[in-house]
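*Asks:* fold the following and give me the result.
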Amino acid sequence: MRDRLRRLVQKPGSVDLGPFRALAEEAGARESRVRELSDAGLTAAASDLREKEDLAELCALGREAARRALGERPYDVQLIGTLALLSGHVAEMATGEGKTLAGALAAAGYALRGRQVHVMSVNDYLARRDAEWMEPLYSLLGVTAGWVGQSSTPEERRAAYRADVTYAPVSEVGFDLLRDRLVTDPADLVLPEPSVALIDEADSVLVDEAMVPLVLAGAADLDAADPQYADLVRRLRPGLHYTTDDEARNVQLTPAGAREVERVLGVDLYAPDQLGTLTAVNVALHAEVLLVRDVDYIVRDGAVKLVSESRGRVALLQRWPDGLQAAVEAKEALEASPSGEILDSITVQELIGRYPVRCGMTGTAMAVAGQLTEFYALQIAVVPPNRPCVRVDEPDRLYATAADKEVAIVEEIAAAHAAGRPVLIGTGDVAESERLARRLARAGLDRVVLNAKNDAEEAAIIAEAGAYGAITVSTQMAGRGTDIRLGGSPSAEPGRAPAEAGGSDHDRVAEAGGLLVIGTGRYHSSRLDDQLRGRAGRQGDPGGSVFFTSLQDDLVTRYAPGEEPDDPADDQGRITGKGAHWLVGHAQRVAEGVDLELHRNTWRYNHLIGLQRRELLAERDDVLRGDAADRAMAAAAPAKHAELAGTAGADAVAEAARQVVLYQLDRCWAEHLAYLADLREGIHLRSLGRGLDPLVEFNREAVPAGKRLLADARKRSVAAFEALTASGDGIDLDSAGLKRPSATWTYLVHDNPFGSLDERALRGMINMFRRRRR
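*Replies:* Purely as a prediction, here's the structure:
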């Protein structure tokens, strides 16, 4: 009755599993018949599904194919997850419940319906691992599969995308789309038309990555940051020369700081002709004060590597906007990385929105159910575990100071280790993981550290994290996408039956209480807390979790500044009062509210940009694939068209017209993106001072600019076409100034490294949330 009421009011997670259970039972009834089929007969039976839709038969064939090809027989709950995916939902399945196999069966089901499927993950490792692991299953079902990684060549990418099922990191799919949007020959296109997007770790891809644009840049003559500014701001003193806000998201020079900068540089810092100097000083100051090594980034192989806040691992290809990236490199005395102008960009949200069919799977969907529905129109099917979870989640242990908390954490780890219980400690950043590791070493405790500095060893470390007496200190990465087996395992592949990790080691660890997960503080999202907890208690294994927090944690000081509960601390510094515990949860809710509003703001701005891009791309596609450019030039410049055709021939003129129009469309779009970026920043400065709605003001100027875009491109195309010269050898395109970038590269730009103007405009929200009570 409760489930029916939830569905009636469309509560998150209220997808009816009844029809899926019935189909899983029907698949079970067909299992004995399907087992009698030969391999060739099973493949033929799967091929027959292309002519009819029989989900029970698909589940029966898929189960048998998995048993033969992988040595695994999917549980009924895995089939339920498969059917949820085939219905276009997000399947929430707990850690160790075999999401990878359920996703593969769903991908095969879509492929057997004649749909091409892109299985998108968060990194290269998972894409390749899952494609290669599931390939025997696909082969037995008569389905082709491929994978794309960062190092894949264009030819390898085309081959992979021709397969029925393609595994790829979401970023690589986006980068392929951006590159396709700049090709000048249809034969160079890589991506097929979008059909089905099946998203692994859906909450991470669709929510955490939603505010990180994917960027295609082209070489430009931009100067690197001047090291003198990094040296200058390093000598400035906090409080005297600069101040930061309560959330440590912005920093400003004080009058004394401005005078010191002017003394050192010998300039009037606020003179109109010194705007570039003022900007360079401010960017260097942000890099020095607000971006912390081993928290926001690490230095590896002589380069700055950003650290993903949500996953704790190196954010591959990610960088800050060019000015700030260069300032951090100057701060660290490193060689400047390439910089250039943005030729095109796309958000993950817009990328996924291109697919007519979207579905996904994760262990923590309910925490972001509202966002999945609001931004992607996705509903959540909560799939029960095959075995009940018996993990013991203890209440938080709250301390007055960070020092008291760290002492208590080490004592808890030592006690668990003495009993032979494996411990996984989740920390907030690289610096904290290494600081805790040093404390453990001083206490005589052997430990393994997993963070962004050694993320290449992730699979091997996680495979042994459940071994008897193991101590693993990890950032938020903590092996997401892999399972931690009690007793340890030589394989990091998820989905294996518990018995394969069994035996005496498994039993010894189980008797000790199973894996203990310790959080050294609440994350900015309760979903990240749940992900860490989910490392323990897989497939009915014993386990436990506990979070240690303090009133000095960054979450509390940033999102609940000034709040000081009256609850006293005991001799060990521990606080048990309800008010203090409420404050920690309140700070986390504030952080989640701010993140949600930033997500909405990002969507609001990029929605308009996406509409403008769609109009331009429609015209570009007509030019690329047809004779639209030739006809347009013949109509707009008939004399020049006839002159060139008489000299070089009609085919050469048609191709020249295509190249001219494509170039001008691309050039106008790159300039439009730069204009919109400047406009957005300027609008916020004006609106904050006048109390205006920045989105309304942005649209007021961006919409007319977008409407002029195609007209400007057409006008420029005609002018460039008329500048062409021809001879018997052909048409000289250089004479029209069609110079494309000498090099292009892709990256993800971190839009909010220390709080964009959007975020700074939301500071009032924090005070609003802070005063709010349940």
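
*Asks:* make it CA atoms for all contacts and neighbour counts henceforth
*Replies:* Noted.

*Asks:* residue closest to the middle of the protein?
*Replies:* In the chain, the residue lying closest to the centroid (Cα atoms, centre = their mean) is Glu209, at 2.8 Å.

*Asks:* structure for this one too, so we can compare:
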Amino acid sequence: MLGGLAKTLFGSSNERYVKSLGSIVNKINGFEPTISAMSDDQLAAQTVAFRERLGNGESLDSILPEAFATVREAAKRTLGQRHYDVQMVGGIVLHRGEIAEMRTGEGKTLVATLATYLNALPGTGVHVITVNDYLAARDAGWMSQVYSFLGLTTGVIVPNLSDQQRRDAYASDITYGTNNEFGFDYLRDNMKYDRGSMVQRPFNMAIVDEVDSVLIDEARTPLIISGPTDDKTDLYRSVDLVVKQLAAEDYEKDEKQKTIILTEDGTEKVERMLEDAGLLEGANLYDFENTQVVHHVNQSLRANMMFKADTDYIVKDGKVVIIDEFTGRMMDGRRWSDGLHQAVEAKEGVDIEPENQTMASITFQNYFRMYPKLAGMTGTAATEAAEFYDIYKMNVVTIPTNVPVKRVDEEDEFYKDTQDKFQAIAKKIRVHAELGQPVLVGTVSIEKSELLSEFLKQEQVPHKVLNARFHEMEAHIVAQAGRKSAVTIATNMAGRGTDIQLGGNLDFRMMDEHPDLVEGTPEFDAAAARIKQEIAAEKQAVLDAGGLFVLGTERHESRRIDNQLRGRSGRQGDPGLSRFYLSLDDDLLRIFGPDTLFARMMRSNIGDGEAIGSKWLSKAIETAQKKVEARNYDIRKQVVEYDDVMNDQRKVIYEQRADIMDADTVGDVVEDMRAETVNAIVGEACPPGTYPEQWDIAGMKEKLQAQLNITPPIDDWLAEEAIDPEIVVERTRAAADAHVAAKAEGLEPETWVQIEKSILLQNLDHHWKEHLATVEALRQVVHLRAYAQKTPINEYKQEAFQLFQRMLDMIREEVTRTIAYAEFQFQAPPELPQLPDFITTHFDPFTGEDDTYDFDGAGMVTSAIPTLSIPRPDGHEIGQDPAQWVGNVSRNAPCPCGSGLKYKHCHGAV
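*Replies:* Now for the predicted structure:
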């Protein structure tokens, strides 16, 4: 009560913060008369003047008002758009590394130019992140007019660029691209063998558009670069034979959770059989040396005991093909991950195709936390404010609208079942469409969109259906969703980045109706003038009908997605209407809603086709949504906790690689490794405080020969009276150093340095790759420690650290052995190894589809939006014969045959 009174008197903390920025906006406005009076050349020269002032010690904050006023004037002259005062507030929030929550239609793309320009002045680069390649190309081409006018360069990162094209784009003052592209470039850079071949510069600032989508929704799944692994066919078959000998009492399975674990007796039985097969190191199955074996045993258990032929999969033409559990269709080209598919292949006795082993991986959380300054903007972030602060230390600031919102948000309507609900929705849409009111219908899945489409056909309502597959096509349709009587059905992913303007969108209508006309010609101007008149008349008719009607067919798990849909209506002070329709069959109510007694009362008291609405019910729905949001946050937080462990190790390895590449010589590193190897061998054979007659001389000789390729005269040393372990270490080191020095004598110094670097980097990469596989296998099984009353994350940290220590020891030994045994018969410096053909994956958390390639953005060319020079993949350049496409077409690229499928799912299917 007191809190509500204080808020009424003094305003919320958000309102007070926004109000405090008013003084800065006043300063910006104060510069406007002076800036407006400048000529184009004088305005462009401002950039040089700002850079000089920064070089003389001024801060970005001190030049912010004048810089923002400069950008506002440049936007007026190039785009014909002047930033509103509230957009200036948004720009200040972005510059401060916070999240600007601005409603749809408030001009977030234009707001970004303010903070982007200011932070690009030091010349260290600003990255602008968008949700798909279409928007990256569109925004880069559109906003580059402002930047180039002021003398800044703009680049854009889209798929299928060469390394040099990427390097040039990253060298620009401002670089646009998607989160996937930036993340994969970071991983690829840290797999290169030469600093000059890396494409990215050190990070400075990132501004993320649709920040909730990128940093929360897509952050559920990591970015993964994988490549072919070593052949483990024998291991899969051996483990399969062991598992097939188990009886029902040897394991416990939970069909509801689809989990299966060995019992205590089953574990002992498996240990004995694995020991007999020579697959077990030591006596205990759960020692960390056996982590990968445990992983394969668990996957083989699932394959043999949980997965059924002709239900979960079929064997066709000697291959295991997955059957979709929802549709019953065969899913050619899809494979289960983490060795499960190979376990099923071993079970069925067909040829086992090798796994794709993870070579590098990172979560979006840890990637974006590497930027010294991170900012974002979206229409909906307040509901996730706690997560943004916990994970990214970013505050959410709600920016007021330029014009007060006039949209009416009606109470939800509840129906007994989906049939009744969809019939009511179809009738409601028909009534509003007949009045001339445009209707935007939001659904949660493609299936629901198609179902509603059938109901609308019965009502004879013309409509368009979007399915979130082709972003550019969606942009055209959504841009016209505000026309008179237009009915547009869209999934939650549809329409992002494109405003719905009442009456229609001039630019998109010109593109659709007059694609052949050239801008600036009399014909173009005449057509534009005619369409402009039509849009004005149509807009007035739509306003009279009540503006855009947004209709939600059910509530989403997240309130944020519902708010995104609702926010499409009421743009820039336009009137609007929104309402959600629900039924007891909706997933949210069915799984997370109130108890069954409530559901029974609802079913018994609501008649067919009857609807009820109540604030209490709406509150119950919101409570259910909050529960789901909290659960999803916990899941994402757990992903981050586990990846934080790997992130510390990843930083160490990547920093070591960078140090090796940057160093003029790495002889001291190799020498230290050799010294540690000698210390370890001598220390084990000659423990401190023991007599020479107690030393394991034979074992030491054997290891020195195996590791260092030397046979020092140890027997002669033992004949000396004052011999001790330190003397043995010193003399052995000298012998090992002399052996390596003799190898280096016959080679040029530059050649020897290149050899040492190459050996170091290749061993580092090989063992890091193996380490990633082992740690991933550990992560899959560590939850079992909870049965022993242990905290899985703590166990994971301890074991992962031990595995990391062991990996470093193995790198040291392998590098020492390789250099000791290598024979060099050439004078020219060896060529650095070529990187393999990677497979990049990032699974969409909603559809499960790999979204790492988006053809629409790469091929986007429009006449209304100025574009940068963006190379486009073109199937005709590589011929029409599919045999010519092998090796020349990326697996994630669209198939050149024109099917619309990715190459790997079409002619490139394995």
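
*Asks:* can you tell me how far the corresponding residue of the second structure for the residue nearest to the centre of the first structure is from Thr363 of the second structure?
*Replies:* In the second structure, the residue paired with Glu209 of the first structure is Glu218, using TM-score structural alignment. According to Cα to Cα, to the nearest Å, Glu218 of the second structure stands 9 Å off from Thr363 of the second structure.

*Asks:* then Phe470 of the second structure?
*Replies:* Counting by Cα to Cα, the gap from Phe470 of the second structure to Thr363 of the second structure is 26 Å.

*Asks:* among the two, which residue is more densely surrounded?
*Replies:* The residue with more neighbours, out of Phe470 of the second structure and Thr363, is Thr363; 22 against 16, by other Cα atoms under 10 Å.

*Asks:* which non-adjacent residue is nearest the equivalent of the more buried one over in the first structure?
*Replies:* Superposed on the first structure with TM-score structural alignment, Thr363 of the second structure falls opposite Thr347. Using Cα to Cα, 6 or more residues apart in numbering and skipping the chain neighbours, the partner closest in space to Thr347 of the first structure is Pro213 (4.4 Å).

*Asks:* okay but the one you found is in contact with Glu350, surely?
*Replies:* No: using Cα atoms under 8 Å, Pro213 of the first structure is not in contact with Glu350, being 9.7 Å away.

*Asks:* which SS class is Ala187 of the first structure?
*Replies:* For Ala187 of the first structure, the secondary-structure state derived from DSSP: H, G, I helix; E, B strand; the rest coil is helix.

*Asks:* show me the contacts for the equivalent of Leu582 of the second structure over in the first structure.
*Replies:* Superposed on the first structure with TM-score structural alignment, Leu582 of the second structure falls opposite Thr549. Contacts were defined as Cα atoms under 8 Å, 6 or more residues apart in numbering; by that measure Thr549 of the first structure touches 396-399, 402, 405, 520-522.

*Asks:* could you confirm Thr549 of the first structure falls within a helix?
*Replies:* No: going by three-state DSSP, the assignment for Thr549 of the first structure is strand, not a helix.

*Asks:* do you know how far it is from Arg589 of the first structure?
*Replies:* 15 Å.

*Asks:* which residue is the nearest non-sequential neighbour of the residue nearest to the centre of the first structure?
*Replies:* Using Cα to Cα, 6+ apart, the closest residue to Glu209 of the first structure is Val348 (6.6 Å).

*Asks:* can you show me the strands along the stretch 101-250 of the second structure?
*Replies:* 126-130, 154-157, 174-178, 205-209, 223-228 (DSSP state E, counting those that start in this stretch).

*Asks:* how about the ones you listed in JSON lines, adding distance to Ala822 of the second structure and mean neighbour count?
*Replies:* Listed next are the strands of the stretch 101-250 of the second structure as JSON lines, based on distance: least, Cα to Cα, whole Å; neighbours: other Cα atoms under 10 Å:
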{"stretch": "strand 126-130", "distance to Ala822 of the second structure": "45", "mean neighbour count": "26"}
{"stretch": "strand 154-157", "distance to Ala822 of the second structure": "42", "mean neighbour count": "26"}
{"stretch": "strand 174-178", "distance to Ala822 of the second structure": "44", "mean neighbour count": "27"}
{"stretch": "strand 205-209", "distance to Ala822 of the second structure": "45", "mean neighbour count": "25"}
{"stretch": "strand 223-228", "distance to Ala822 of the second structure": "26", "mean neighbour count": "20"}
